[in-house]
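S.K.: generate coordinates for the sequence data below:
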Amino acid sequence: MNAASLADSARTDATLPAGLSPTEETLWLARAGKWDAAHDACQDLPDPAGAWIHAWLHREEGDYGNACYWYSRAGKPAPSRNAPLEAEWMEIARALCR
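M.R.: Below is the predicted model of the structure:
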């Protein structure tokens, strides 16, 4: 599934689509607003992918300091506090989706 279709599914579908990879499932949960489930799932992913999603989740939550820690673990620069979350989610999804 590509990033755009994953985002569409997360906005419209009530449940995870079948056949997603663990990374895609975590991204879907994050985009669908299921923060706790996404947070739990990203901790089971190997770094740097898990750390990058983890960073995004903490930035979405408003915990910028914790997000910066996870960006460093992911080897990614931390965006500004006010950078659009949706645009970053798409960047992550484009990089990590099959």
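S.K.: C-alpha only now, for contacts and for neighbours.
M.R.: OK.
S.K.: the residue nearest to the spatial centre of the chain: what secondary structure?
M.R.: Nearest residue to the geometric centre of the chain (C-alpha atoms, centre = their mean): Ile53, 3.7 Å. Recorded secondary structure, Ile53: helix (DSSP: H, G, I helix; E, B strand; the rest coil).
S.K.: please provide the structure for the following sequence as well, for comparison with the first:
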Amino acid sequence: MAEFEASLSGAAPAPDLDAPLAALWWAAKGRWDEAHRLVQDEATPDAAWVHAYLHRVEGDLGNAAYWYRRAAKPVATGPLEAEWEAIAATLHGRPSA
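M.R.: Modelled structure (predicted):
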């Protein structure tokens, strides 16, 4: 996780990141469109979770709720930064698909 966070000083995510983690990387850089593009057509629960987070960042809570359901996750209500950390920590601990 520390390596992932340290990579945020770079110009692009590591090429070996899966789409959900790469999307979180772009989201942390404030590049919503790049992040959204990576997960919008992914059919995995992890991508749906990141997709939900992105719509929450955008302020589209109805759309976010849909994606939380697709991810089988409860709708987040806490700080966005805490959610980003939780998603990143969870996904970083999983092997790439």
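S.K.: quick one on the thing from earlier: can you find the partner of the residue nearest to the centre of the first structure in the second structure?
M.R.: The alignment partner of Ile53 of the first structure in the second structure, by TM-score structural alignment, is Val50.
S.K.: re earlier: ok now do the residue lying closest to the residue nearest to the centre of the first structure once chain neighbours are set aside, which residues does it touch?
M.R.: Excluding the flanking residues, the one nearest Ile53 of the first structure by C-alpha to C-alpha, 6 or more residues apart in numbering is Cys42, at 6.5 Å. Neighbouring residues of Cys42 of the first structure by C-alpha atoms under 8 Å, 6 or more residues apart in numbering: Thr23, Thr26, Gly50, Ala51, Ile53, His54.
S.K.: closest to Lys76 of the first structure among these?
M.R.: Ala51 (9.4 Å; C-alpha to C-alpha).
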